[in-house]
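# Provide a 3D model corresponding to the input given below.
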Amino acid sequence: MASIDIRCRPSIPLRRERVFRASARRQRGAAAVLAAVWIGADVVALGVIDVGNVYLVRRQLQRSADMAAVAGAQTIGMAGGCATATVSAQQSAPQNGYKGAGPVSVICGRWSRTGGDTQFDTSGAMPLNAVQVTATQNVRHFFIGPARDVQAVATAKAVDTASFALSTSLATLSGGAINGLLGALLGANVSLDVAAWQALASANVQLGDLATQLGVASMNDLLDSNTTVADLADAMATVLSRNGTASASVTSALATIRAAANGGPKLALGDSAGAPGLLAIGLADKQAAASATVSALDALIVAAELAHGKSALELGAALDPSAIPGITLPARLTAKAAILQPPVIAVGESGMDSSGNYRTSAHAAQVRAYLDVKLQVPPILLLPAVTVDLPLYVEAAQGTADLAATQCAASRAASTSTIVVRTGIANACIGGDAASNMSNLTSPSTCQQPATIATLTVPLLLTSVSANINVGSVSPPSGVQATLQASEPTTRTFNGVAGDTDDYQSTNTNGLGSAAGELLAQLAAQLQQPDALFVSVGGATANPAVSSAVQPLLTFLVGSLTPLLSGLDTLLVPLFQLLGAQVGVSTVHAISQTCSDAQLVN
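The predicted structure is shown next:
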């Protein structure tokens, strides 16, 4: 008989109770998870509130730091320098929402651009032109975590610039003299009265406005561009008329000059390697000069000189070396001179750079002469005949002006610029770079490279060597220099008001034209010093055997060059006097001083 499986099954009420209990357990688990989610959301919300509060505080703190840095930069160029800037920054911060426990931290320095890089230099480079402010505030969290410090840093700069012109003759607005000078440069008749010239001398044109009128977008573009004297005069007339600063006399004078120029060749507005331009701007950031101004008269005279392009006169006939007593060797002389150089304009920032050179300088000379002396030297012992080529630069009535300092104040009358003027009587040098001094408009003239004056073949036993005879020294590289200079520079201070009595200031060495005598004799004396002449082979100093073989020629050259150089003295001095060189006088015309608005840079 088959077995029967009989199981006990719960009743319906019991099953319902079990289902209810399981459902309750599931609901309690879901509620716990939901509660955890809501608690987490609440915590995140509270954290967001704290983070948002920190963000708002940091933003307000950055604004306070920005405003404090700008306030400090605006006053760093005033009396007191960094101390004044620090007070300004620390007073500005709380006025603009700063709520830190202590005053903001202030560091003064110099903001500059080297190549494409910018830097904030706190090593003491002058002049100070930037302020860095660090603002710190303690922020308490409302809900999560302890309090924390929030920090903001801001850097602002303000560059003060000045523009001036240097000439080495007294600035006299004689109508006939200026008419003749400008007319000769333009190749046309210019006839203006003294009143018109005086009006042009006091008419200042802002460089930024000039750039806009000439159709360029920035100062860098302006300095890279070219224009004609006619277009420059036309642009100046438009700018001055638009600004309401042009009198009828100025407008008429500029129209006369424009007509006289009649187009003409183009000239470079900015300096380039080996070629001078209208503006020598001593600023790493050229755009900072946009608010500087130049005198319409000074700019037009320099522009006419550059466009003329042939201010150098041939002086070979006047300086014939065959007429010098004591010269028996065949000698030829090529000579060029720039006569009565017009004012040199400089625009830039004051002080010295990291190399110890002034950032903004101008150099001028009434007479510049480049002499290329060639001597035919006969064979000496075993040495062949050789041609000696001596590159010589001479200038008379030279001057250099350096922008040493600017100080801005609440008014133009109280603002000042300080210019150091070095006035010389005469200067001469022999060097490989002697000719480049003819276009030097920024620094005292020097020959910084030795000159190779002859190349010859030296026989040595079974071989021969090609050797160079050089003047100067290899280390440090230099030529031979002689200078008649005022013993001490003169410091001139100008206020920021254009058109008043201190705009033109002169310094005089009290030197006479005859004082330039013996200048070239000084060079001859230096050539007699040991190692003034040296021999090189392949760019390196020759070995003792080569130097010994060439020594007779070196001795002969010193003996021949001494009377030649001394004899040129007797010809140059009367020539300088005949050309009207007023030796030893430098005149600085302070054109403008600009106290720039501060701007954030970091």
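# Could you use CA atoms for every contact and neighbour count after this?
Will do.
# Which strand or helix spans residue 26?
Secondary structure from DSSP states H and E places residue 26 in helix 12-75.
# Show me what that helix is packed against.
helix 82-95, strand 130-139, strand 148-157, strand 599-600 (3 or more CA pairs under 8 Å, 6 or more residues apart in numbering; DSSP states H and E).
# Of the ones you listed, which stretch is the most buried?
Of all the helices and strands packed on helix 12-75, strand 130-139 carries the top mean neighbour count, a mean of 24, counting by mean count of other CA atoms under 10 Å.
# Determine the longest strand present in the protein.
Assignment by DSSP state E gives strand 386-407 as the longest strand of the chain.
# for it, packing partners?
When contacts are defined as 3+ CA pairs under 8 Å, 6+ apart, strand 386-407 packs onto strand 160-167, strand 361-377, strand 416-430, strand 451-460, strand 585-595.
# Quick check: which of these is nearest to residue 334?
strand 361-377 (5.0 Å; CA to CA).
# Just give me how far the closest one sits from the chain centre.
Mean-position distance between strand 361-377 and its chain equals 25 Å (CA atoms, centre = their mean, to the nearest Å).
# That one vs strand 585-595, what angle?
If you take axes from the mean of the first three to the mean of the last three CA atoms, to 10 degrees, strand 361-377 sits at 140 degrees to strand 585-595.
# One more, please, to line up against the first structure:
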Amino acid sequence: MPMSRERCASPRAQRGAVGLFGLLVLGISLVFVVLALDTGRLALEKRRLQEVADLAAIDALQQAGPCSGGESMDVTVARTAAQQSAARNGYAGDLSSEADAVLIGVVTTSGGVRQFAAAGAATASAVQVTATADVVRSLVAGGWYGGTIRLQAVAVAQREPLAGFWVGSFLASIDSEDATVLDGVLGGLLGAAVSVNALSYQALVDANVTLEQLIAGAAGIGLAVNDVQGLLDAEVTVADFLSIVATALSADGDATAAAAVNDLQVAAAALGTITIGDLLSVTADNPDTALQSEVNAYALGTAALQLAREGQTLSMPVSATLPLGLGSVDVSLHITDAPQIAVGPPGRDADGNWKTPAHTAQMQLQIDAPVSVTLPSLVDVSLNLSLAAEVARADAWLASIQCASVNQPAHRVTIGAQPGVATLAVGRYNDMADPSSEADVTATATLGGAPLTSITISAAVDLGSDPQDLNYTVSDATPLPQQQTVGTPLATALGNATQSLAGSLMLDSNPPVNLPLLGLTDDLIEGELETMLTPLLTALDEAVLDPVLRSLGANLGGADIELFGLETDESRGESRLVR
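Next comes the predicted model:
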């Protein structure tokens, strides 16, 4: 059978196959080059679009966000600002009219992932911008697989400025007489005698600690606290809380203030338990953003003592130098509502309530001074002169924060305040817990040891002020802390009040006195007694009432607000993109 013969390809045929293969490789290479060029171009277009969205979100937040000086975020302003920013950067669309292109809301964290959720103007602290653009799918092969493609870029910018403040009256400068009064007031709150010198008290008044330092100090009492919320939720004894403050002060290098707190801590052994969040309120969406917020150490300590004594009536062993040979007074205090310090963001919440409020204590204070004098008419008068002060709660709230910018190099903080209506009277409380139980003062008049008459003494003045916005400017040239007063400063208010008391004294003798042979009448005795009481009321005000109220952070008819901390994103990083 004949065998088949294989035919070998000719060189010419082989050259044709190689040429076809080369053309195929060249075509494929051109396709990959085109794809690479188009992919790179689309990536560049997406990057440019993302930059547009990023800048638009930041600009919208700066002009409409919580750092813009408003009480809430304005979505219309945000849309306008976003579009203006996008147009400056070459955006061809219209963010202000595109549906859901600009949204306001909040950023939450779930499972370590941050997510944007739309929210109302009152609670919003972030802006989301979605920018879109239709671009040619391929510059070379556009007709082969579609003409255009829609690109989308999403950016979320968040900024939550915080401020810390408290409402009270302030012992700016402490001398030895102030220190003596402070020993009596704090000793009454502690239920034990204390003796701290003026220098140590001054150091305590001037000292601040951060929340982060307080968290670290909690470890010193064996309290496992890892964040701000854990600190606020902690229930501790007053002694342990003061130990935390002392540890924080020591870590900050303030040995003098720490020693003063340690002296108070030893005397606080008998006091009960408090919840730290009841005296220090942090209202930020993420409390840990307040880690670096500073709080005044004296305010923390006295607020803790008042919180522990809420609802109790206390005796304060206060001594003072008074005229007419009077060397001692009795001071009683009933705390109805303890003060609260606040750190948080500005504006109102969804219910219309202020996000970050603070307030002073509400209390009744009584001062008793035994008086025995001989009048020019030789009538002897003895009485227990009593001053009763009903101190209503003063409220304050963080209205707005306007962060510094290129055109405005300083931060501006607005705090609103409403002083409580206070009453100062010559009289005493039958029940310290009941302000309506006030009774008049009665003086006994004798002549040569024989009873002559009883004289009822009464006077009362109300003090109050209208609500007011206080504006603080914070910069390197005007650093914190800063204090401002709404209404009348305490010393002036008390001076005016005691003058009004003296001018409105009502004296009524029973039985009436009419001894013409001795030249004694009601009018004469009452006039002489009123003349004697006037300087004594002034002395009680200056030597006792003023320093006692000031040491408790209370005021009459006014309010002092101290802005002690301001945290903007300039100190934590600028308005930040979170997506």
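# Drop the TM-score for these two in here.
Once superposed, the chains reach a TM-score of 0.56 (TM-score structural alignment, normalised by the length of the second structure), with 413 aligned residues with a CA RMSD of 5.3 Å.
# ok, back up a step: looking at the helices and strands packed on strand 386-407 of the first structure, spot the one closest to residue 470 of the first structure.
Using CA to CA, these put strand 451-460 closest to residue 470 of the first structure, at 4.3 Å.
# okay, that closest one sits on what stretch of the second structure?
On the second structure, no counterpart of strand 451-460 of the first structure exists by TM-score structural alignment.
# Now do the buried residues in that strand.
451-456, 458-459 (16 or more other CA atoms under 10 Å).
# Likewise for stretch 527-542 of the second structure?
529-530, 533-542.
# again, but for stretch 19-37 of the second structure
Within stretch 19-37 of the second structure, the residues scored as buried using 16+ other CA under 10 Å are 34-35.
# average gap between that stretch and the first structure?
Superposed on the first structure, stretch 19-37 of the second structure shows a mean distance to its aligned partners of 7.0 Å (mean CA distance after the TM-score superposition for the first structure).
# Run through the helices of the second structure in chain order.
Secondary structure of the second structure (DSSP state H): helices at 11-64, 75-88, 176-190, 198-206, 211-218, 228-233, 238-251, 255-267, 297-308, 490-503, 522-540, 546-551, 569-572.
# so how far is the last one from its chain's centroid?
The offset between the C-alpha centroid of helix 569-572 of the second structure and the centroid of the whole chain comes to 18 Å, using CA atoms, centre = their mean.
# so what secondary structure elements neighbour that helix?
Short answer (3+ CA pairs under 8 Å, 6+ apart): helix 569-572 of the second structure packs on no helix or strand.
# looking at it, residue 390 of the first structure is touching residue 372, isn't it?
Yes - counting by CA atoms under 8 Å, residue 372 is a contact partner of residue 390 of the first structure at 5.8 Å.
# So which of those two has more stuff around it?
When neighbours are counted by other CA atoms under 10 Å, residue 390 comes out ahead of the other of residue 390 of the first structure and residue 372, with 23 against 18.
# Select, out of the helices and strands packed on helix 12-75 of the first structure, the one closest to residue 559 of the first structure.
Here strand 130-139 is closest among those (CA to CA), at 58.6 Å.
# what's the mean distance for that closest one versus the second structure?
Compared with the second structure, strand 130-139 of the first structure is 4.3 Å away on average (mean CA distance after the TM-score superposition for the first structure).
# Are there helices or strands packed against that strand, and which ones?
Judged by 3+ CA pairs under 8 Å, 6+ apart, strand 130-139 of the first structure is in contact with helix 12-75, strand 105-114, strand 148-157.
# ok and the longest one relative to strand 386-407, angle-wise?
Right, helix 12-75 of the first structure. Using the same axes, to 10 degrees: helix 12-75 of the first structure against strand 386-407 is 110 degrees.
# and what of the last one?
Between the axes of strand 148-157 of the first structure and strand 386-407, defined by the same axes, to 10 degrees, the angle is 120 degrees.
# quick one: strand 148-157 of the first structure to strand 105-114, angle?
Using the same axes, to 10 degrees: strand 148-157 of the first structure against strand 105-114 is 40 degrees.
# so which of the helices of the second structure gets nearest residue 130 of the second structure?
So among the helices of the second structure, helix 11-64 is nearest, using CA to CA, at 6.5 Å.
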